[in-house]
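Participant: Have a look at this prediction, sequence included:
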Amino acid sequence: MKSRNKYLEILCLPLIAITANLITSFTGFLSYYLNNIVGFSVVLAGSFVTAFRIWDAVTDLGMGYVADKTHTKFGRFTPYILIGGIGTVIVGQIMIYIPPMLPEGGVRKVVFVVLYMLFVVFTTLQASSLRSTAQVCIKDGKGRATYGMVNGIYLTIFYTVVNVYVYSRLMPATRGFNLQFFKTLIRVYTLAGSVCLLIYLFFYNKYDREAVKQEEEKKTEKISIVDALRLFRTNTPFRMLILSAGTDKLATTLQGNATIVVIMYAIAVGNAKINSAVNSYTMIPSIIMILLGLGAIGRKYGAKKSMLVSSWGGAITCVLSILLWIFGDFRTLSFPGFEGFTGWNAFTVAYLGLFVIMKGFTMIGSNVLNPMLADVIDYEYYSSGKYCPGTIGALFSLADKVISSLGPTIIAILCAIIGFGGVLPTAEDAFSVPLFAIGILGLYGFSLFGLIVNIICMKFYNLTPEYMQKIRMELNNRTKES
């Protein structure tokens, strides 16, 4: 990366993650659209969200394979990013506006499913470069750690802004998850995603073109579908990364799931806006932890060390947080500037402290994955001679999305078991122990499981900074010889 553009590029390249996470965030509310507007039952709505995510993963795999065979003067991914961005904006609006105009019943459901499947195809195209950005644009370990750090800061700010906007502004204005809520949400999301995508593409395109040119000069071996599937068997660091990423994404998806937010804050605490307050108060401390975790530990000791430290820290704070909610008076949770605040209390202070630490640790673990995946791509090229950033990124997304797609179905089934088979829980529902148990599982239980998986996986992940330095030296020598 050229020094004169280094800092500006490192600030703009991670914007692709915002575009992708806008879609993930939208999916978190989709069960309510399917249930309240399209007309699916709770379990079917949750199951369809899971099925859509699997379809998303399948399109990722196809996109990765196609991208690795694409060589144009505009680059490998750039044409797909542009087509996908335009398609996402157009189909996204149609998908929300058209189904409610149709008669209730089968026609409305079928039309929505077809439109959403098309929407997923376009979002896959626009985010096709997501997983390979760090590897294509940044070649050194410290640079990749910095990329992960900036990515983590952006996502921390993003989820804070989204929570404040949705639960403190949009929901009160529309009075629930109704059609007006989704019309406004899709407009805001597609506009914000398009801006981030265009800025990202401006800086990414030259690296995309250079990568295609270098590959043509080096004449690297092509990868087939058989080779791609072989990666699961032969590339141990890749398998470990998939398990870590999948379980972490499942936990993150459940933490941000609208039903979990409603249960924990609207029903248990008694004020849905508290979720906005929590994210607002924890944003700056979480960013500081990301700076320390990826900026200090990651740049100095490598991604693996960052993952281990963050996983142990996150697991401990998860356990303490669960105990606090079980034995503490969660009804007293309140913050200045929000309804019901009468002064700081023991539960609020303890909850805030633990949430800051847990969120900081989990964000470190989540955002070190992209730099680690970049190392895996280099390792595969080193060990097999096959350069396949698109395919490896797609396989990673496939496994990641299949695992994380289970979240909405899990919540829907659990809610149906305790009596919410027709409609999902809302702020008007009474508090109950079964609802509270579902909320605790969503907010902390799956996070704890994912963090334990991380710790186990890192025992088998062997791409240390020293080993990666050896790999990069070998790859540089191959480039000089070709």
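Facilitator: Arrived safely, thanks for sending.
Participant: contacts and neighbour counts: CA atoms only from here.
Facilitator: Will do.
Participant: Test my guess that residue 19 contacts residue 194.
Facilitator: Yes - under the criterion of CA atoms under 8 Å, residue 19 makes contact with residue 194 at 7.3 Å.
Participant: Neighbour count: these two, which is higher?
Facilitator: residue 19 (25 against 19; other CA atoms under 10 Å).
Participant: residues in contact with that one?
Facilitator: Residues near residue 19 by CA atoms under 8 Å, 6 or more residues apart in numbering: 127, 192, 193, 194, 196, 197.
Participant: Tell me, how many residues neighbour the first one?
Facilitator: Just to be clear, that refers to residue 127. Other residues close to residue 127 by other CA under 10 Å number 23.
Participant: Could you find the closest non-adjacent residue to it?
Facilitator: Nearest non-adjacent residue to residue 127, counting by CA to CA, 6 or more residues apart in numbering: residue 20, 6.2 Å away.
Participant: Spit out the contact partners of that neighbour.
Facilitator: 123, 127, 130, 193 are the contacts of residue 20 under CA under 8 Å, 6+ apart.
Participant: and the two most separated of those?
Facilitator: Using CA to CA, those span at most 13.4 Å, a distance reached by 130 and 193.
Participant: What about the contacts of residue 20, which one has the most neighbours?
Facilitator: Going by other CA under 10 Å, residue 123 tops the contacts of residue 20 with 27 neighbours.
Participant: Put this next to the first one:
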Amino acid sequence: MKAKTREINTDGVQYRKVSNARLILAMSHAASIGCFTSAIGYVSYAANLGFGIPILLVGTLMTIARIFDGITDPLVSLLVDRVNTKFGKLRIFMSMGWLLESVSIMALYQWACGRGHSVLLFMVLYLLYYIGYTMQNMAGQMISPVITNDPKQRPMVGVWNTIYTYIIAIVTSMAVAVVLLPRFGNEYTLELLGIVAKLMIAISFLFLVLCMIGISPIDRPENFVKSESQHVSPKTMLNLIAHNSALQRFVIAATSDKLAMQITNQAIISTVLYGIIVGNMAFSAFLNMVAIIPSFIFAFVSAKYTGKHGSRDSITFWTRICIYVNLIFVLLMFFSAHTAIAAHPVAMVAFVVLTLLANGLRVAVSTGTSSMLADVVDYEAARSGNYMPGTVSGVYGFIDKLVSSLGALIATACVAMIGYTTTAPQPTDSKTMPIVIMGTFLVYVVPIIGWVLTLIALKNTPITKEEMVEVQKKIAGLKREEE
């Protein structure tokens, strides 16, 4: 069975496309790995409750693990770009990664949790998770540049990636906050963590199967053949980092945003915002569920905008609006600083409207970012003659994870500054001014800093709409020369 691809001629370039159904199935990878991302978000509670690790030390251990995660990216990417079996490569690495992640989550949340084991065992199991995550994620990131290079369809890869990620995050958080957490008195317990682990693994497996069905026609040796002159090595990576200005600027833009998201997505920070400042933990899941529809609208609008104006202009356009919205959020937080937002009708309405808008705008930025990473892969192929999606993703992932590894440390250190040194914040805690100030800073001010860095980094990037047309022409010329 061959992939049902078709070629179109635009701007003098032959672009390849796949059917929408094929694209939707292939990008279900994002849902599969998103389940594990949601599950590992509760690891601070597993460490504190199940292994007896103080919350401040948990932040340090999580930072070490994220650094380790970053180191595995270039190592795995080198392996991925070198392996090319008759069964392809993507499905092999996805399956191996899924298995390691599943074993790790079950051990962390149930098999070894609450049995008096040491910090050392916790770290071994936690690092095992990141090895598996890297293998599955690295293979998934290669889907985008391989499946299509059409500038109008490529943003749709980001759309479906975002939709899957968003739905999984919403559904899983709602399942925990609305269904499971109330059953345990709104307290995180070891039994709750065990249920979370089994649920996430089961859902992840379903989407893994769907993804494999979608990529089976493109996951073939002929789609990953390198030229005889291409040899992927650590030296290749160094050359990539030193001389690819598009990658350099993309990394600054993407990692600054990612660090902010890593901080705000920590479970303890969600507890601070919704459980304490807003005053209704369950409402967070409901609000995120309601936000699905406007976020999808933003995703498709952003895809159209990206296809018309290019990934750079799309990212910078939506990023500027994000900054304005978060500034309004800061004012709202201090307007309702002395009472729970849920108890103030005007503040609550404003919070809901702004949250829906902010979620949609983040999806719009994410759509452009996904498209730009694939553009960077093609830019490198035109620049050096080497088509190596795994290596480009690995280099980006390495730097991205080194920076974003600070997220957990920053989050735990900040909550420790307001008194949470040995225990984690709980939804039943009282609202105080230090909590409001710290919560506002972490959730709304830190992202603004990241977005400003994004605008600065992308100002002179070579990834423009016009330049990418020339890139595709050059790649086509290189292919003709090899033939």
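Facilitator: Yep, that arrived. This structure is a prediction, so every number in the text was calculated from the model and none was measured.
Participant: Just give me which of the contacts of residue 20 of structure 1 are shared by structure 2.
Facilitator: Retained in structure 2: 123, 127, 193, out of the contacts of residue 20 of structure 1 (criterion both residues aligned by TM-score structural alignment, their matches' CA atoms under 8 Å).
Participant: Tell me the spatial nearest neighbour of the aligned residue in structure 2 for the last one, not counting adjacent residues.
Facilitator: Using TM-score structural alignment as the criterion, residue 193 of structure 1 maps onto residue 204 of structure 2. Among residues not flanking residue 204 of structure 2 along the chain, residue 32 sits closest, at 4.1 Å (CA to CA, 6+ apart).
Participant: Can you find the partner of the one you found in structure 1?
Facilitator: By TM-score structural alignment, residue 32 of structure 2 lines up with residue 19.
Participant: Which helix or strand contains that match?
Facilitator: helix 15-33 (DSSP states H and E).
Participant: That helix: which residues count as buried?
Facilitator: Within helix 15-33 of structure 1, the residues scored as buried using 16 or more other CA atoms under 10 Å are 15-23, 25-33.
Participant: about what we covered before: could you narrow the contacts of residue 19 of structure 1 to those that are also in contact in structure 2?
Facilitator: Under both residues aligned by TM-score structural alignment, their matches' CA under 8 Å, what these keep in structure 2 comes to 192, 193, 194, 196, 197.
Participant: The residue nearest to residue 127 of structure 1 and residue 313 of structure 1: what is the separation?
Facilitator: 27 Å (CA to CA, to the nearest Å).
Participant: One more: residue 258 of structure 1?
Facilitator: 26 Å.
Participant: what about those two, which has more around it?
Facilitator: residue 258 (24 against 17).
Participant: show me the contacts for the counterpart of the more buried one in structure 2.
Facilitator: With TM-score structural alignment as the criterion, the equivalent of residue 258 of structure 1 in structure 2 is residue 267. Taking CA under 8 Å, 6+ apart as the contact definition, residue 267 of structure 2 lies against 41, 42, 44.
Participant: ok, now which ones touch the aligned residue in structure 1 for residue 309 of structure 2?
Facilitator: Aligning on TM-score structural alignment places residue 309 of structure 2 opposite residue 301 in structure 1. Contacts for residue 301 of structure 1 (CA under 8 Å, 6+ apart) come out as residue 465.
Participant: any idea where the helices of the stretch 351-482 of structure 1 begin and end?
Facilitator: 369-384, 389-404, 406-417, 433-440, 446-458, 465-481 (DSSP state H, counting those that start in this stretch).
Participant: Touching, residue 174 of structure 1 and residue 181? I think so.
Facilitator: Yes - using CA under 8 Å, residue 174 of structure 1 is in contact with residue 181, at 5.6 Å.
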